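Participant: coords below, sequence missing:
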């Protein structure tokens, strides 16, 4: 249909799709009344691939046929689901087929253009897997857009932040499986990546592992054999309980972004585990410190002056953890932009980017050759093929019903096909890091990764508590007054006064050094204690001298 568009953000945990209607309205597609479609896939006994919540529900019947995070298996040829090896492009295409069916039902016909997003650190091989999956799903060749470029477009076009040419947006993207930090610069015709770095072993799944580790400390001491079965399931029942444990751990982590405490019930142990936000943040701080340090390093590598940074933008479901914004604010002195639904940013930003750029070629309905094994009875593009889950009888909520009837025949295109890979990002991808992580998550359920040793926090303001800067300012002001007063009262000096002044001066000198250099947390508080003791000695001595007691 003319003037319509579809933007897809295929994520590790969830997939988001946004459509633009003929009247210009942009709305997310709803899957089971939610804009988040779980990227999970389940292969039933008939060989059919179920996706979304249908896959999550079916996983409790036979977890061996379930893959919760296909995106983390992007570098593998196939994934074993039950007794069948399924090619990775086929897993991804099952999710995209569900997206296509919902787009057809909402728009009443095929969209004129399609845009998909991918991490900026992905190279040609991984991008080609997405293109192959789109072809298997019957989609036209999409334009590929780097996720940070789409996020920066949303920051400027939708949120209305002023980003002048030459200024940059720092995109902090913490998804379910990976973390990416990017510095995106505004140009005369859009945005481009200046610097991008990522971590393949930090994501929402790793934060879930902290919840599971807390449950281990409570349950394993009382029932070690039971917990061993949860960590290394050997039967269908154990797999079922492990799947439920990780699913509930994710829900508890999300609840802690809103509540001060939450509980996790472990059916296998018949025990409830309480976790407070303070406990969770204490465990998560070393992991999140790695992301903050990497974001600061990425900004330094981009060689961007502080005044050229238009803002810090938090995207990805993991950024709903309040500690992240707090740590970035302390490290940079700038309050980052945080949204209530950060998962929707990238998909909608890709749509706005596609409408702003004139370089996106028209879509073609000629599917390229695919290296992966073809799915059985491959559907014609946008011919409303069977989808991987039962259709919803009610009309979609994401948009009012369209009067035009849905298209039931393949669309014919007379435009020449574009190049196999179309990218809207102006900068080429950087070298791919090792993938998957050194401790990959095994199907059907990810094991609890062991905590990684993290170096001590570093960087400006690292380890300095809130309000310490103000306390030192007060102490400095008091010191200046006392120096003048005591010097007037006893110009010849006094050992008591010299000791107090020396302690206060040492504390202030350390504070001045820490404003621009890294240092340990313990030294900060030792210096503060010395300064406070020195100030107290000066106050007592001044009071005694004024009162005439000596």
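Facilitator: Now that the structure is in, tell me what you want to look at. Nothing here was measured: the structure is a model prediction, and the numbers come from that model.
Participant: from now on I want contacts and neighbour counts done on CA atoms only, so please keep to that.
Facilitator: Noted.
Participant: shouldn't residue 312 be within a strand?
Facilitator: Yes. Applying DSSP: H, G, I helix; E, B strand; the rest coil, one finds residue 312 inside a strand.
Participant: got the contact list for it?
Facilitator: Taking C-alpha atoms under 8 Å, 6 or more residues apart in numbering, we find residue 312 in contact with 169-172, 334-337.
Participant: can I get the buried ones among the residues you listed as something I can paste into ChimeraX?
Facilitator: To isolate in ChimeraX the members of the contacts of residue 312 that are buried, counting by 16 or more other C-alpha atoms under 10 Å, one can use:
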select :169,170,171,172,336
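Participant: any idea which of the contacts of residue 312 is closest to residue 180?
Facilitator: Closest approach to residue 180 among the contacts of residue 312 (C-alpha to C-alpha): residue 172, at 6.3 Å.
Participant: off-centre distance for the host helix or strand of the closest one?
Facilitator: Per DSSP states H and E, residue 172 falls inside strand 168-174. Relative to the chain's own centre, strand 168-174 is displaced by 10 Å; criterion: C-alpha atoms, centre = their mean, to the nearest Å.
Participant: using the three-state scheme, assign residue 23.
Facilitator: Going by three-state DSSP: residue 23 is coil.
Participant: and it, how far is that from residue 8?
Facilitator: Distance of residue 23 to residue 8, given as C-alpha to C-alpha, to the nearest Å: 20 Å.
Participant: do the same with residue 72
Facilitator: Using C-alpha to C-alpha, residue 72 is found at 18 Å from residue 8.
Participant: for residue 547, same thing?
Facilitator: 77 Å.
Participant: and those two? which has more neighbours close in?
Facilitator: residue 8 (28 against 9; other C-alpha atoms under 10 Å).
Participant: which SSE is that one in?
Facilitator: Assigned by DSSP H and E, residue 8 falls in strand 5-10.
Participant: let's bring in a second model and compare:
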């Protein structure tokens, strides 16, 4: 058994020979010994373990010291993160293994409080390239991630987007939808992220085939592959297992891996699990590919928005996801700041203005000119999905009481998608309806209607919760309601008349209310503007102090 190891806060790598040898120490018992030594000696128990088997001198299965089946069982029994077989002699599978270990290390590092490598002697046993890989991974993180501690932001003095040599990419990595904007000839524009030309990308990721899929191709097939599909990763990323509240709509499972959470799904190879960072990485990689298709070149730098309520671990986990997606230079920007950029990049803000930004998806945030976030409050579990759930429960009850129909598991996601559409329609219509024959084929031409007034009555408790969040944001900032000069609307949920009425008539009647034509896209557009002006921030005395 050859068992040197690289040990850090993030990862332990055990390497052994698969070939029989004269010493007789190539055995499961020896693996147990090394694993116990690792876990008993000054290393956090949550650090992942990777096992690598060296196939040098393996002629056939008979010359193996331990079968692959035995090793897979041992890994499963001992919570081993991954098992790889390589050949150090001819390089077989070495680079692929290095990439996978880098990914695992990157994900775990996003939740580690420090980065340190112990036992330099054992680390030096590995190839020099491997040593450089881990050092570079550490350096890339420290060079690229700017902590969101300073809360002040500055606007550029002019809206100048004439530099043809500068790229700008802004990404709104949303809980339910993603948007992206880039610099084009005519300025900053949001781009199509779906092959159908749709600019929104549903934040749904499926593993029902060997290649990962995202967006509407996933949502259109949810009723067939719900156990292979993951969504809401933004509600999970960067959180410890004990702090995750599972949603009733999740068909995937949340499992505890030490103190972290993994997402259990069904793939073509059977049951497997993914980290939330891997789900977000799949979305960010899809966005990267689409941006590069539009621009016709490789893009390496981006500004990705995060909720103002994200803590440092959640921010670092988002950064790790972006690294896994292939972005090389990553900047994180609070969503409220990005939205304010989109609103005011081409218009002056009066002195001493106090702005209140309302984002239904991410909660509420309060900003003041510079821009400095002086108060923030929100609920990470309060968003458009909660209004969808109200409609889902309403139609479930109506289907059961009027028609005796219980919504089947295979139809659950169809109901969820139709309720989202009805919610959107009620923003511009006074009434909409649900077709009953989608859930009972014998009820052709039967419909269950719902009016906007009914919907608003059902949503009264949510409105009370939103009002309490607004009050908390203002109290945290030490600002009174009548001191707010402008209210900015962000997110598709802000289109709902019930929300506009709450803010315009009940809460801020004396403020100027600013509506964008596409409130869903303002965060991505603002992030792209910010991305474009980064060089001026870096060279100007009043540069943005943090991103």
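Facilitator: It's in. None of these values were measured; they are calculated from a predicted model.
Participant: TM value for the aligned chains?
Facilitator: Here the TM-score for the pair of chains, by TM-score structural alignment, normalised by the length of the second structure, is 0.60; 347 aligned residues with a C-alpha RMSD of 2.4 Å.
Participant: which bit of the second structure covers whatever helix or strand residue 500 of the first structure lives in?
Facilitator: Take DSSP H and E as the rule and residue 500 of the first structure turns out to sit in helix 495-514. The aligned range for helix 495-514 of the first structure in the second structure is empty, by TM-score structural alignment.
Participant: next structured bit after that helix?
Facilitator: helix 521-547.
Participant: buried set for that following helix?
Facilitator: Buried-residue list, helix 521-547 of the first structure, by 16+ other C-alpha under 10 Å: 521, 523-525, 527-528, 530-535, 537-539, 541-542.
Participant: and it, what does it pack onto?
Facilitator: helix 468-489, helix 495-514 (3 or more C-alpha pairs under 8 Å, 6 or more residues apart in numbering; DSSP states H and E).
Participant: and the contacts of the helix holding residue 500 of the first structure?
Facilitator: 460-461, 472, 476, 479, 524, 527-538, 541.
Participant: before we move on, what about stretch 219-229 of the second structure?
Facilitator: Here stretch 219-229 of the second structure has contacts from 202, 204-208, 218, 251-252, 265-267, 410-414, using C-alpha under 8 Å, 6+ apart.
Participant: same check, this time on stretch 496-512 of the second structure
Facilitator: So stretch 496-512 of the second structure is contacted by 424, 426-427, 456, 463, 481-482, 484-487, 493-494, 513 (C-alpha under 8 Å, 6+ apart).
Participant: select only the buried ones of those in PyMOL?
Facilitator: Those of those that count as buried under 16+ other C-alpha under 10 Å are selected in PyMOL with:
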select buried, resi 424+426+427+456+463+481+484+485+486+487+493+494+513
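Participant: rewinding a little: and the contacts of stretch 219-229 of the second structure, which of them are buried?
Facilitator: 202, 204-208, 218, 251-252, 265-267, 412-414.
Participant: now, which of these lie within strands?
Facilitator: Judged by DSSP state E, those include 202, 204-206, 265-267 as members of strands.
Participant: just give me the closest of those residues to residue 291 of the second structure.
Facilitator: residue 202 (16.2 Å).
Participant: map the closest one onto the first structure.
Facilitator: Using TM-score structural alignment, residue 202 of the second structure pairs with residue 38 in the first structure.
Participant: any idea how far residue 457 of the second structure is from residue 373 of the second structure?
Facilitator: On the measure of C-alpha to C-alpha, residue 457 of the second structure and residue 373 of the second structure end up 34 Å apart.
Participant: one more: residue 409 of the second structure?
Facilitator: 44 Å.
Participant: looking at those two now, which is surrounded by more residues?
Facilitator: A side-by-side neighbour count of residue 409 of the second structure and residue 373, using other C-alpha under 10 Å, places residue 373 first with 21 against 11.
Participant: doesn't residue 367 make contact with that one?
Facilitator: Yes. If you go by C-alpha atoms under 8 Å, residue 373 of the second structure and residue 367 touch, sitting 4.6 Å apart.
Participant: distance check, the most centrally placed residue in the first structure against residue 151 of the first structure.
Facilitator: Taking C-alpha atoms, centre = their mean, the centroid of the first structure lies closest to residue 174, which sits 1.8 Å from it. For residue 174 of the first structure, the distance to residue 151 of the first structure equals 12 Å [C-alpha to C-alpha].
Participant: anything in contact with each of those two?
Facilitator: residue 315.
Participant: aligned partner of residue 261 of the first structure in the second structure?
Facilitator: Counting by TM-score structural alignment, the partner of residue 261 of the first structure is residue 431.
Participant: oh, I was asking about residue 51 of the first structure
Facilitator: So, by TM-score structural alignment, residue 51 of the first structure is matched to residue 214.
Participant: burial measure for that match, as a count.
Facilitator: Neighbour count for residue 214 of the second structure, taken as other C-alpha under 10 Å: 26.
Participant: what of residue 455 of the second structure?
Facilitator: 18.
Participant: same thing with residue 157 of the first structure?
Facilitator: 16.
Participant: how about residue 379 of the second structure?
Facilitator: Quick note: residue 379 of the second structure (other C-alpha under 10 Å) scores 15 neighbours.
Participant: which stretches of the stretch 201-350 of the first structure form strands?
Facilitator: 261-266, 271-276, 309-315 (DSSP state E, counting those that start in this stretch).
Participant: quick one, which of these gets closest to residue 16 of the first structure.
Facilitator: That would be strand 309-315 among those, by C-alpha to C-alpha, at 13.1 Å.
Participant: post-alignment, that closest one versus the second structure, mean distance?
Facilitator: Compared with the second structure after the fit, strand 309-315 of the first structure shows a mean deviation of 1.3 Å (mean C-alpha distance after the TM-score superposition for the first structure).
Participant: so that strand versus strand 168-174, what angle?
Facilitator: Calculated by axes from the mean of the first three to the mean of the last three C-alpha atoms, to 10 degrees, strand 309-315 of the first structure forms an angle of 20 degrees with strand 168-174.
Participant: so where is strand 309-315 of the first structure in the second structure?
Facilitator: By TM-score structural alignment, strand 309-315 of the first structure lines up with residues 484-490 in the second structure.
Participant: ok, now stretch 116-127 of the first structure?
Facilitator: Against the second structure, stretch 116-127 of the first structure falls on residues 304-315 (TM-score structural alignment).
Participant: thank you kindly, that will do.
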